[in-house]
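# Below: sequence and its predicted model.
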Amino acid sequence: MKKLLLVMTLGALSGCFGDSDDSEELSSPLLTADFSTEKDDLKVIFTSTSTSADSPIDSYLWDFGDDSAASFAINPVYTYATADTYSVLLTVTTEDGGSASITRDVSVAKIPGNPTADFIYTPDGLTVTFTDSSAVTNDTIANYSWHFGDVAPGNTSALASPSHTYSASGDYDVTLDITSELGNKTATVSYQVTVTDNVIDPVNPQADFSSVVTDLDVTFTDLTSVDNGNITDYLWDFGDNTSSALASPSHTYVTGGTYTVRLDVTGSDGTTASNSKDVTAYDPAVEPTMPTVSFTSDALAELPSLTVNFTADAANETSPITGYAWDFDSLGASSDANPTFTFIDAGIYTISLTVTSEEDITNSISQSVAVFAPVVALPEYITCQVTSTSTTVFTSNKNEELASCFTSDTPILDKKQAGNWCAEQVAIYVTDMPLIRVRPTLTANVLETACP
């Protein structure tokens, strides 16, 4: 067996690593121990780059520098428990007994993670306590920015777990922005927070009801609404000296007619509200009458307008009018009692109105209405005259010559396209005198609004 002469060499290997880890080498000219590292957080992948020119390398011995068990793998993967700098020793041995080693300082560090913003909140009346529950791996939260969702000032905080008192009950969108210390990374979370003051809100009842009439029998349904609490008492006055304390009663009238029915309600906090409506009951023994109908309009020659207001005049003895149907000469329709209609042109139009009583009896009327068009004033023009700079009118630029007629920066051609140019040159002429050709005068008419 050959004997290998070992040579001790101290110093740092150059060109093997991208970091600045220190190394100490013990090798021979024919056998060299060496390795490289690849780091991922606290995990390090060690790769042996040892070489032997004489005898094959038979074994590897790794000491990771943290009192852990040695490794005999060629390219071990090792995860350190804590971030630090460790002196890693690699010893390689050949088949003929030769050995070489190298020691290198390997620094490992935890990689800061992405933070996650979160919080919990505890309302107590209008005051809410916010508790930060944000998290980040291998890092700490450096900055907090709270926005409590109400009006400034005083609606923000930089504390980790602040408290905030709102001025009124309601739903508020609360946002927390955080920034990590080492990684300088941000995260945001928002929750809707509902706060209610400890004062009991008033019931604030709004009394309302509906009715269904069948001859002399009427069924009433309570439609009262409340903001808070409930209704504790009802009192109905049916308008015929009778009453009821039920929520939704029924009542039979002795004779037909229109009665004013009143509902009084009392809330659980003692507040009251009332509502009255006219209800018409029908005696089946009484023959229903036909409604009367007529209408007027404000279409007048003295006040010409294509928009006309119509007013219905309808009545019935045994039941109220419940429906209106207008026909504006087949140009449009309306179900309003007093509609407004705009005609396209002046003329004489046939207007029809049909009314319907609650007993489903109808009556109609048609009459002619003269509609007058409003008077449209003709536009006023201003004449602008410019003395041409050329004695030959046919070679001059007429648009440029007339540019002084306009005070804005818009070119004349653009004004013509926009409709502000009312007429091109109305008069262009040349005044001739003996042996002298005088420069022509250019004339244009423009709208009065075209020259502000």
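Nice, thanks for sending it over.
# CA only for contacts and neighbour counts going forward, please
Will do.
# For residue 414, pull up the helix or strand it's in.
helix 412-418 (DSSP states H and E).
# Mind jotting down where the helices sit in the stretch 201-350 of the chain?
Assigned by DSSP state H, counting those that start in this stretch, the stretch 201-350 of the chain shows no helices.
# the strands in it, which residues?
For the stretch 201-350 of the chain, the strands defined by DSSP state E, counting those that start in this stretch occupy 209-214, 217-222, 231-237, 243-244, 250-252, 257-267, 272-281, 292-297, 307-315, 321-328, 333-334, 340-342, 347-357.
# Dump those to TSV, plus distance to residue 85 and mean neighbour count.
Rendered in TSV, the data for the strands of the stretch 201-350 of the chain read as follows (distance: least, Cα to Cα, whole Å; neighbours: other Cα atoms under 10 Å):
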stretch	distance to residue 85	mean neighbour count
strand 209-214	84	15
strand 217-222	82	17
strand 231-237	77	18
strand 243-244	92	16
strand 250-252	92	15
strand 257-267	77	19
strand 272-281	81	18
strand 292-297	99	17
strand 307-315	92	17
strand 321-328	93	18
strand 333-334	90	16
strand 340-342	90	14
strand 347-357	98	19
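# another structure for you, compare them:
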Amino acid sequence: MIKKFTLLFVAILFVATSIFAQGNVSFYADVTSGCAPLNVTFTNNSTIDTTGVTFYWNFNDGNNYEAFDTSHVFMAGYYNVYLSAFGEFGNYLGDYYMQINVQGSTGDFQISTGNNVCVGEQIHLSSFGGSWNISWDLGDGTTSTDYDVEHSYLTPDTFDVTMFFETQCGFDSIIEQVVVSNSAIPSVGINVNGGNQFCPNDAISFNNQYIAANYLWNFGDGTFSTNPSPEHAFSSIGDYDVIITVTNSCGNVNKDTFNISIQGGLAGYSDFNYWPNPVCPNQTIVFSTWIAGTSLWDLGDGTISTEKEIFHTYSDTGTYTIELIMTNGCGDSDTSYKDIQVQYQSGNNPNAYLYFENFNNWNQYGPVDTITVCTNTLVQFKNTSGGGNLTYLWDFGDGNTATTVDAENTFINVGLF
């Protein structure tokens, strides 16, 4: 009797699962592209029987919701939004996804020293966030159109630093305050690549988030460093409090502490970044890993390397599989793979364009493409081409050539060139 009852229960469960699986999981969005921040409303229009069904939304930006319908705010990027359905017994019923394209990354900038600055201390303002047409108002009458700016404030005060910029979604600005004082306390913050758990003899990379005048690292194992971004390996298992003491140009001090746990038997881990992708033939691509341990790269074209950071070029188009084997100090290894595309693209194709620089031959539509000059006249050509890392070859039609960005030539014979 027990065996028959068990078989009957399994049969009923199978039938129930089959019934629940009828239909499709699907949804639609009120918008699928736009400028950041983009608020998207998702409507569940699944055709399955939703009795007892649980729906999970995964927005691929670190956020997940359990809901039938929902809305979400996206920042700039590309997101595959998934809706998955599960029956009342936890059985998988299906899923559906849609891509959301959000343009207009928010422009931002970083102050190398932090916001508290000494009088006369040099600071570095670095823009980031995918913006262009950048200009600065540093709040003390100084302006700039450089992407990155070096500056010193000569009087104590609070200054509004404004960065003006353009993105795909128009013009914008952002303001941060810089407080200039001889009593300024330096900003400090330890960064450690790879978390806080490592094996003995792993080379761990440390750095301070901010620029200071002097650094003193105490690794807690009797060793010290004055390097702004040192590497250090711990030989023995245990917990270590790593302390950094920074001093600014005013002579003021600040500290930060970070705990490192050195353990045995940790599993290996491999991962890496690369940029750009896709890449053109003979264009430099950078591979780098932040994982502690020894690295062994296979770049897919016969090139092998053991460096943490590699600058490389591919001579031919194609898809290359990059392999990185990382081995930690515990002796365990892990391998990661990523594909890169080497190809010519419309966005990377160079645009060849030139005009005559030392002749005023413009019409209402722009520079003309033909001029008349006397023999032995020097003609200067201005190159306004774009498209990345370019090389140049000029052919003047009279047997002369040049490989400079801009060029000039003297035509000594009568003719049309």
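Ah, there it is. What you see is a predicted model, and the numbers here were worked out from it, not measured in a lab.
# Given these two chains superposed, what TM-score do they reach?
Aligned and superposed, the two chains score 0.27 in TM-score terms (TM-score structural alignment, normalised by the length of structure 2); 151 aligned residues with a Cα RMSD of 5.5 Å.
# After the helix holding residue 414 of structure 1, heading C-terminal, what element do we hit next?
With DSSP H and E, the next secondary element past helix 412-418 of structure 1 is strand 427-429.
# same for that following strand, what does it pack against?
strand 441-447 (3 or more Cα pairs under 8 Å, 6 or more residues apart in numbering; DSSP states H and E).
# Quick check: which helices or strands does the strand it packs on pack against?
Short answer (3+ Cα pairs under 8 Å, 6+ apart): strand 441-447 of structure 1 packs on strand 381-387, strand 427-429.
# Deepest in the core, which of those strands is it.
strand 381-387 (a mean of 15; mean count of other Cα atoms under 10 Å).
# Isn't residue 383 of structure 1 up against residue 446?
Yes. Taking contacts as Cα atoms under 8 Å, residue 383 of structure 1 lies within contact range of residue 446: 6.5 Å.
# Any chance of JSON lines for the helices and strands packed on strand 441-447 of structure 1, columns distance to residue 59 of structure 1?
Formatted as JSON lines, those follow (distance: least, Cα to Cα, whole Å):
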{"stretch": "strand 381-387", "distance to residue 59 of structure 1": "109"}
{"stretch": "strand 427-429", "distance to residue 59 of structure 1": "112"}
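# mind checking which of these is nearest residue 87 of structure 1?
strand 381-387 (98.4 Å; Cα to Cα).
# If you count neighbours, what's buried in the very next helix or strand once past that closest one?
Of the helices and strands lying after strand 381-387 of structure 1 in sequence (DSSP H and E), the nearest is helix 398-401. By 16 or more other Cα atoms under 10 Å, the buried positions in helix 398-401 of structure 1 come out as 398, 401.
# packing partners for helix 398-401 of structure 1?
Against helix 398-401 of structure 1 (3+ Cα pairs under 8 Å, 6+ apart) you get helix 412-418.
# State the distance from residue 325 of structure 1 to residue 308 of structure 1.
Residue 325 of structure 1 is 17 Å from residue 308 of structure 1, where distance means Cα to Cα, to the nearest Å.
# Residue 176 of structure 1 contacts residue 189, correct?
Yes. Contact criterion Cα under 8 Å: residue 176 of structure 1 and residue 189 qualify, at 5.5 Å.
# neighbour count winner among these two?
residue 176 (23 against 14; other Cα atoms under 10 Å).
# What strand or helix carries that one?
Going by DSSP H and E, residue 176 of structure 1 is part of strand 170-180.
# in that strand, what's buried?
172, 174-180.
# What is the subsequent helix or strand relative to it?
In N-to-C order, the element after strand 170-180 of structure 1 by DSSP H and E is strand 186-195.
# Which strands or helices does that following strand pack on?
Checking 3+ Cα pairs under 8 Å, 6+ apart, strand 186-195 of structure 1 ends up next to strand 119-124, strand 170-180.
# Same list, those strands, but as JSON lines with distance to residue 341 of structure 1 please.
Output for these, formatted as JSON lines (distance: least, Cα to Cα, whole Å):
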{"stretch": "strand 119-124", "distance to residue 341 of structure 1": "57"}
{"stretch": "strand 170-180", "distance to residue 341 of structure 1": "45"}
